[in-house]
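J.: pasting the sequence and the predicted coordinates here, then a few questions.
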Amino acid sequence: MPMQPRLDYVTCASPAGLHRMAYWEWGDPDNDRVLLCAHGLTRTGRDFDELAQTLADDFRVVCPDVAGRGASDWLLNPAFYTVPQYVADMVTLLARLRPATLDWVGTSMGGLIGLALAGTSAMTTTMRANDPRPGACSAELPAHGLRLTRMVLNDVGPRLEIPALGRIGAYVGQPVAFATLAEAVQATRQTAETFGPHTDEQWETFTRRVFRLRDGRWVKHYDLSLAAALAAQNADTYAAGEKLLWQAYDALDCPVLIVHGVQSDLLTAATLTEMLARNPRSSSVEFDGVGHAPTLMTPAQIEPVAAFLRSSLK
């Protein structure tokens, strides 16, 4: 039988109240080397099953369903479906996990969460280091703090292309329901065409991760109100966010692997080139015939990511 993950929950807080975030866990629960995998906008933690099975002997692999998705609660106020809220939820999760070392794999939105988390941690460390109060310094950060050992950014960077966001936003809030799984698979093939070629079995697996059988119909697993939070963003919001993300990226002091779908419309070749130039600890791996975003389901995509992460264990 294939290895199966454990499902657990952590209680998080938003300004609207409490919510539970689900997370899928692989490997030895006593392993304090944690690999946290964060998924894309409309996906779930189960997207990382293949990568997690590959690395479960090396890491405690934790794959949360971000709030509003999968097995996690939906937020009472959809206005808080934003990266700052997701970062706060991840901090709550990490406080439970107490990793001695922390590696991060983030696909699309999950990469932005990782960058924002790293930026928040760096700012907190700087503030403590400059705090004039006795004993107030970066050493006060707990042993399970947010310093990253390795970061994998899967087809995402600090600069987001507005047309690509528009393409994604066009289907996020659409209420769809299918009478059969086969119909859901066919629809997924169309909306996720940019993810590249997959076998029929892989497409079915991919679909089962994001559709649920409810009242005899196959429906999306996530809160359709995600679309409202996405639509509330404007050019000024994106410009301010991009500035902060570049600051966080430039400040990363751990090795970074950028996974790039050559045909991606979200992470362009120009942005990739700039990322490699701005951070000397970064490297990249590219997959032709794939757009946004590589699914990390095949050995060809898994192996370079796994080798990069395992290099921190040497």
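T.: Yep, it's here. Numbers count the residues shown, from 1 in each chain.
J.: all contacts plus neighbour counts: C-alpha atoms, from now on.
T.: Fine.
J.: count the neighbours of residue 166 for me.
T.: Neighbourhood size, residue 166 [other Cα atoms under 10 Å]: 12.
J.: so which strand or helix has it?
T.: In this structure, residue 166 sits in helix 162-172 according to DSSP states H and E.
J.: can you give me how far that helix is from the chain middle?
T.: Distance of helix 162-172 from the chain centroid (Cα atoms, centre = their mean, to the nearest Å) equals 18 Å.
J.: then this one, side by side with the first:
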Amino acid sequence: MKTQYLTSCSTEGLHHLAYTDWGSKDNPNILVCSHGLTRNKHDFDALANKLSTERRVICFDLPGRGESDWLNDKSAYDYKQYIVDALMIIARTGANKIDWLGTSMGGLLGMMLASLENSPIKSLILNDVGPFIPKAALIRIANYVGKLPYYDTAQELENYMRTTYAGFGDLSDEQWKHLLRYGQKKLDNGQITLNYDPNISLAFNHQPIEDIDLWPIWNNIQQRALIIRGENSDLLARSTTEQMLEQHPNAEFLEIPNTAHSPALMNNADIHSIEQWLDKAEPNSFIV
């Protein structure tokens, strides 16, 4: 799928966002996919390829990741900026309402968008993230984000990815090769590393790491929602999902076995479950 670009803005000027556009542009059923902290739009290639037979699917790179521009003002890597970028992507679709699927950071971004008055979010899929994130999980992420590995061979980088992103689940060799292909950056000295701006880690350095409590945002969300959890996730506790379901009558739950943080959503069974949920006319009848 060919990458396309649009122009967004920050306090320091303009930057380009990269995205892929799957399916018919005339299809009014639109799903926008937003990746995790250090990831990119190609994490959703398998899902977009399958779902685009019945809907239009937009997958985009947030600034500092993948093929999108890196920001000149490194302190601008925050949710205020990401909301602007997401709204630019949604505006490009030409639709008043869209479905949103977000993994981890992309899910938090979706929550914030869904909680806004006159939100463009019609339904919300949260992949292994919720309104409470424990300090321990944030410390684990902070211990690797921004500390880019540098290797001489692709195999070494793939081995690093298999370890760092083990929570993605039981992926095939072909699936890991896909993540490697789009997750690497080749340097002038011949080495390879991960394809993101290490300065996205600054958000972890501005203040001591503590639990994140976004329950007021969750309680303001009225849209139909699907909460996906990795069976062994340290970021989205089962108790958090139970509380989310108690507080949101239109929320439903899907737990993916043999995964942690966060399920890759690359396997046919997982994609089929998401497709079933999106295709439903009425909530609260999804059987897991």
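T.: Yep, it's here. Quantities reported herein were computed from a predicted structural model and do not represent experimental measurements.
J.: TM-score for these two?
T.: Put the two chains on top of each other and the TM-score (TM-score structural alignment, normalised by the length of the second structure) is 0.92; 282 aligned residues with a Cα RMSD of 1.8 Å.
J.: mind giving me the packing neighbours of the helix holding residue 166 of the first structure?
T.: Secondary-structure packing of helix 162-172 of the first structure (3 or more Cα pairs under 8 Å, 6 or more residues apart in numbering; DSSP states H and E): helix 226-231.
J.: the helix it packs on maps to which residues in the second structure?
T.: Counting by TM-score structural alignment, helix 226-231 of the first structure lines up with residues 200-205 of the second structure.
J.: contact partners of the matching stretch?
T.: For stretch 200-205 of the second structure, the surrounding residues in contact (Cα atoms under 8 Å, 6 or more residues apart in numbering) are 64, 74, 75, 77, 78, 142, 145, 146.
J.: what about the aligned residue in the first structure for the last one, distance to residue 42 of the first structure?
T.: The reference is to residue 146 of the second structure. Using TM-score structural alignment, the partner of residue 146 of the second structure in the first structure is residue 173. Going from residue 173 of the first structure to residue 42 of the first structure by Cα to Cα, to the nearest Å gives 10 Å.
J.: also residue 97 of the first structure?
T.: Taking Cα to Cα, one finds residue 97 of the first structure at 25 Å from residue 42 of the first structure.
J.: and if you look at residue 309 of the first structure?
T.: Distance of residue 309 of the first structure to residue 42 of the first structure, computed by Cα to Cα: 25 Å.
J.: which of those two has more neighbours?
T.: Using other Cα under 10 Å as the criterion, residue 309 of the first structure and residue 42 rank with residue 309 on top: 24 against 20.
J.: tell me the secondary structure at the more buried one.
T.: Assigned by DSSP: H, G, I helix; E, B strand; the rest coil, the conformation of residue 309 of the first structure is helix.
J.: what lines up against it once you look at the second structure?
T.: Per TM-score structural alignment, residue 309 of the first structure is aligned with residue 278.
J.: now do residue 89 of the first structure
T.: In the second structure, residue 89 of the first structure lands on residue 85 (TM-score structural alignment).
J.: longest helix in the second structure, please.
T.: Longest helix in the second structure by number of residues, with DSSP state H as the criterion: helix 79-93.
J.: which elements pack onto it?
T.: On a contact count with 3+ Cα pairs under 8 Å, 6+ apart, helix 79-93 of the second structure meets strand 4-10, helix 105-114.
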